[in-house]
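# Could you work out the structure for the sequence below:
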Amino acid sequence: MKDVEILLGGPMPPLVMDGVATSFTAHRPWEAADPAAYLAGIGPRIRGLATSSSHGRIDDAYLAHLPRLEIIASYGVGYDSIDVAAAARRGIVVTNTPDVLTDEVADLALGLLLATVRQLPQADRFLRSGRWLEKSFPLTATLRERKVGILGLGRIGKAIARRCEAFGLPIAYHGRHRQDDLPYAFYGTPAELAAAVDVLMVVTPGGTGTRHLVDASVLQALGPTGILINVSRGSVVDEAALIRALRDGTILSAGLDVFEDEPRVPSELVEMEHVVLLPHVGSGSVHTRNAMGQLVVDNLAAWFSGKGPLTPVPETPWAGRTA
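Here you go, the predicted structure:
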C-alpha cells in the first residue's frame, strides 16, 4: 500500500507515525519550511488523514484541499474537532478509537472523584509543606450517602457506573435517550439530574450540541454540597459559570480533567485550593495510548485493503457498517 499517500495532521505518537510510514507514503507538513504550500502541493494526492483533536478543526475549508480523501482516522474517542457532516457530504469515512480507552478513562474518573471528595492532592501538599507537624489535616467530605449522576451514559459512562456500584453508590443518568435495559434512574434534563444527585459526572461528547450543557442553572441545581467531575470535553461546562459557582459556594467542589481552552487553564481555577485539576490525562497511560495509536493505523490499513473501517463513527457514510 505504499502507493497510498497519507497525511499526518500534526505530530502524533511514534507508534502512529511509524506505523503509517511503514505501510503507506506518509506526509508531515509541519516539518516543511512552508506547511501551507506543502499541503497545497500534496493535497490532491492524499487519500487518508490521521489526526487528533490537538491538530485543530477539520472543516469543509480544510477538506477542500484534499479532493481525493477517503478516510479520516482520528486518535481519540471524541471527534468534535471534525466536521463529520462536511466529511459525509464528500463521502469521507471518519473513524475514532473507542473501547480501547474506556476502562482507563473510567478508572481516572473514579480516581478524580475520590481525590476531589477526600482532598487527596491537598492532603499531600499539607504533608509536604510540613504542616502536619503543627496540626492534623482537616476532616473532608465523603462518598458515603452520595448519589452519582452521570451525564452521558455511553461506553465510558457505563464503565463509570459499574465502578460506582462497586463503591455502593446509587446511580442516575441523563442522556439523549432513556435506556430501558438499565436499572438506573433517568432524568429528562441535566438540571433535573443535578437536582437529584450529589455528584455530577460529565461524560458526554463535546461539540456544538453539548456546548455549555452544564450551565449556571445546572450548577445551581447541584447545590452547595454538590461536586462536579468532568472527564469529557471542557466545552460541555460553562467555565465562567463554574468559576462563579465555586467561588460563591453554589457547589462544594470540582474535579476537572478538561478545560475550555486547553492547555490554558483560568488562573481563577488554578488559585482555588478546594478543586482538583488534571492536564487532560484521562487516557494517558502508555498501554492505552499505544492501543489507541494502533487502532488509528489498523483503521487505515483495513480501509485501504478493502475490508472497510474497523471503528466508524455513527454519522459516517459507510454502507457496510454493522454497528
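# drop to CA atoms for contacts and neighbour counts, all remaining ones
OK.
# which parts of the longest strand along the chain are buried?
Scanning the chain for the longest strand, with DSSP state E as the assignment, gives strand 46-52. By 16 or more other CA atoms under 10 Å, the buried positions in strand 46-52 come out as 46-52.
# After that strand, which helix or strand is next?
helix 60-63 (DSSP states H and E).
# if we can go back for a sec, by contact count, what packs against the longest strand of the chain?
Contacting strand 46-52 under the criterion 3 or more CA pairs under 8 Å, 6 or more residues apart in numbering; DSSP states H and E are the following elements: strand 5-8, strand 71-75.
# Whichever helix or strand comes after the first one: which residues count as buried?
The reference is to strand 5-8. The helix or strand immediately downstream of strand 5-8 is helix 14-23, counting by DSSP H and E. Under the neighbour-count criterion of 16+ other CA under 10 Å, helix 14-23 has 15-17, 19-21, 23 buried.
# Tell me what angle the longest helix along the chain forms with strand 71-75.
The helix that spans the most residues within the chain, counting by DSSP state H, is helix 286-304. Going by axes from the mean of the first three to the mean of the last three CA atoms, to 10 degrees, helix 286-304 is angled at 180 degrees with respect to strand 71-75.
# Any buried residues in helix 286-304, and which?
The neighbour-count check on helix 286-304 (16+ other CA under 10 Å) flags 288-301, 303-304 as buried.
# Let's compare: structure for the following, please.
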Amino acid sequence: MTSKKRVFVAGHKGMVGSAIVRQLKQRADIELVLKSRHELDLTSQAGVDAFFAAESIDEVYLAAAKVGGIHANNVFPADFIYQNLAIQCNVIQSAHKHDVQRLLFLGSSCIYPKLAQQPMAESALLTGTLEPTNEPYAIAKIAGIKLCESYNRQFGRDYRSVMPTNLYGENDNFHPENSHVIPALMRRFHEAKLAGAAEVVVWGSGTPMREFLHVDDMAAASVYVMELGADSYQANTQPMLSHINVGTGEDCTIREMATTMAKVVGFEGSIVFDATKPDGAPRKLMNVSRLKDLGWNYKIGLEAGLAITYDWFLSNQDQFRK
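From the prediction side, this is the model:
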C-alpha cells in the first residue's frame, strides 16, 4: 500500500485555510495535519520547530496570517508586521530544516504598489510605493514571497507563492465595522431586510472597480498550483518572480456588486451611495494570464458566489449577533 501524503494546513480555521481543507478532505491520498492556535502557536519558533520534528510533514499550505481591515491595520501596525513575519519565518525555516520539499505560501494583492498599472501583473512587485494604510502587512507578505524564493535559490526547495484578489465566502468576517466590503454589505442588507428599512447606505460613489473571487475557487487554485509538476510550474515563472496571481481577471463597480447583493439577499428598498465617504483606489484588478496559461480558471460567478455565501451566513448568523 502507498502511504498517504501528510499535509499541514497552517491557518485551517480561517476563511482560506478552511476552504483548502474542504478541498483536500475529498482526497483519499492525503492525511491532513491540523493544529489550532491553542495547540500550536505559529509565532513561537521553538514550538513550530518541535511540531515539524514530530510530525513528518510532506507538504505545507501556509494560509495562517494576522488579518484585518483598514482600521485594525492603522491602529495595530506593529502587530501586523511582527506576527506575520514571525509566522512566515518560523514555518518556512522549520519546513526546510525538517526536509519538507514543497510548500505553498498565500499572500495578498496588497503587495502591489498603490498606483500599479491595471490589471496588476506579477512584475509590478516592488516597482512603486505601497498603500500606506496596510503597508506593514504588505511588507510582511512581500517578505514571505522573498523567503520562498530565497530557500528555492539557496537550497533547491520548491516553495511557491499565490497572491489572491479580494476573497469572500464561507467563514468570512461579518463584523459590522471590521469586515471587508462583501461581508459588511451582506450583513447590512440582511439586517435592513429584516427591519423593513427603506434604504441601505453604501460608502462612496459606487464607481470604483473591484474584482472578487469566491474562496472555494481560491482553494481550488491553491491546490492546483501546489500539485503542478515542477517543470510545468517553473516554465511559467521567471527567476526572482515566482509568485502567481489568483483571481477572475474580471471586475465590476461597487454599485453593480451592491445591486447584485440586494437581489441575492432579497432587499427591495433603495440603495443610496454616500459620496462624502472615501472611494479608495479607482480600480484594483489582477492580471491572471499566468495562471490561465497554467491551465486554471475560476468557476464561481459573483451572483452564484454571493448566493452560496448568503446561505452559509443564514445558517451561521447566531455567531454574528454582536
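# Superposing both, give me the TM-score.
The TM-score (TM-score structural alignment, normalised by the length of the second structure) is 0.36; 169 aligned residues with a CA RMSD of 5.4 Å.
# Quick check: which of the helices and strands packed on strand 46-52 of the first structure is buried the most?
strand 71-75 (a mean of 27; mean count of other CA atoms under 10 Å).
# tell me what that one is packed against?
strand 46-52, strand 93-95, helix 286-304.
# Which one, of these, ends up nearest to residue 255 of the first structure?
In terms of CA to CA, the element of these nearest to residue 255 of the first structure is helix 286-304, at 21.8 Å.
# what's the angle between that closest one and helix 14-23?
Using the same axes, to 10 degrees: helix 286-304 of the first structure against helix 14-23 is 30 degrees.
# Quick one: the strands in the stretch 101-250 of the first structure, in order.
148-151, 171-174, 185-186, 199-202, 227-230 (DSSP state E, counting those that start in this stretch).
# Please produce JSON lines containing the ones you listed, extended by distance to residue 127 of the first structure and mean neighbour count.
Formatted as JSON lines, those follow (distance: least, CA to CA, whole Å; neighbours: other CA atoms under 10 Å):
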{"stretch": "strand 148-151", "distance to residue 127 of the first structure": "30", "mean neighbour count": "28"}
{"stretch": "strand 171-174", "distance to residue 127 of the first structure": "34", "mean neighbour count": "24"}
{"stretch": "strand 185-186", "distance to residue 127 of the first structure": "41", "mean neighbour count": "18"}
{"stretch": "strand 199-202", "distance to residue 127 of the first structure": "27", "mean neighbour count": "28"}
{"stretch": "strand 227-230", "distance to residue 127 of the first structure": "24", "mean neighbour count": "24"}
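# what's the closest of these to residue 124 of the first structure?
strand 227-230 (20.2 Å).
# Wait, a strand at residue 8 of the second structure?
Yes. According to DSSP: H, G, I helix; E, B strand; the rest coil, the state of residue 8 of the second structure is that of a strand.
# What count of nearby residues applies to it?
Neighbour count of residue 8 of the second structure, defined by other CA atoms under 10 Å: 23.
# My guess is it contacts residue 59. True?
Yes. Contact criterion CA atoms under 8 Å: residue 8 of the second structure and residue 59 qualify, at 6.3 Å.
# ranges for the strands of the second structure?
Counting by DSSP E, the strands of the second structure are 5-10, 30-33, 59-62, 102-106, 158-164, 166-168, 199-203, 209-210, 212-214, 243-246, 252-253, 270-274, 283-284.
# For the ones you listed, give me TSV that also has distance to residue 147 of the second structure.
Listed next are those as TSV, based on distance: least, CA to CA, whole Å:
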stretch	distance to residue 147 of the second structure
strand 5-10	17
strand 30-33	23
strand 59-62	12
strand 102-106	10
strand 158-164	9
strand 166-168	23
strand 199-203	38
strand 209-210	29
strand 212-214	26
strand 243-246	11
strand 252-253	34
strand 270-274	42
strand 283-284	26
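# returning to that earlier point: is it possible to export the buried residues of helix 14-23 of the first structure to CSV including distance to residue 109 of the first structure?
Shown next, in CSV, are these (distance: CA to CA, whole Å):
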residue, distance to residue 109 of the first structure
15, 26
16, 26
17, 29
19, 30
20, 32
21, 35
23, 36
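# measure residue 247 of the first structure to residue 287 of the first structure for me?
For residue 247 of the first structure, the distance to residue 287 of the first structure equals 38 Å [CA to CA, to the nearest Å].
# Could you do residue 200 of the first structure as well?
28 Å.
# same question, residue 46 of the first structure
Noted for residue 46 of the first structure: a distance of 30 Å to residue 287 of the first structure, by CA to CA.
# swap in residue 114 of the first structure?
Applying CA to CA to residue 114 of the first structure and residue 287 of the first structure gives a distance of 23 Å.
# now residue 244 of the first structure
Counting by CA to CA - residue 244 of the first structure and residue 287 of the first structure are separated by 38 Å.
# if we can go back for a sec, could you dump the strands of the stretch 101-250 of the first structure to a markdown table with distance to residue 61 of the first structure?
Formatted as a markdown table, the strands of the stretch 101-250 of the first structure follow (distance: least, CA to CA, whole Å):
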| stretch | distance to residue 61 of the first structure |
| --- | --- |
| strand 148-151 | 33 |
| strand 171-174 | 35 |
| strand 185-186 | 40 |
| strand 199-202 | 31 |
| strand 227-230 | 31 |
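# Out of these, flag the one nearest residue 254 of the first structure.
strand 227-230 (4.6 Å).
# That closest one - contacts with which helices or strands?
Judged by 3+ CA pairs under 8 Å, 6+ apart, strand 227-230 of the first structure is in contact with helix 102-117, strand 199-202, strand 253-256.
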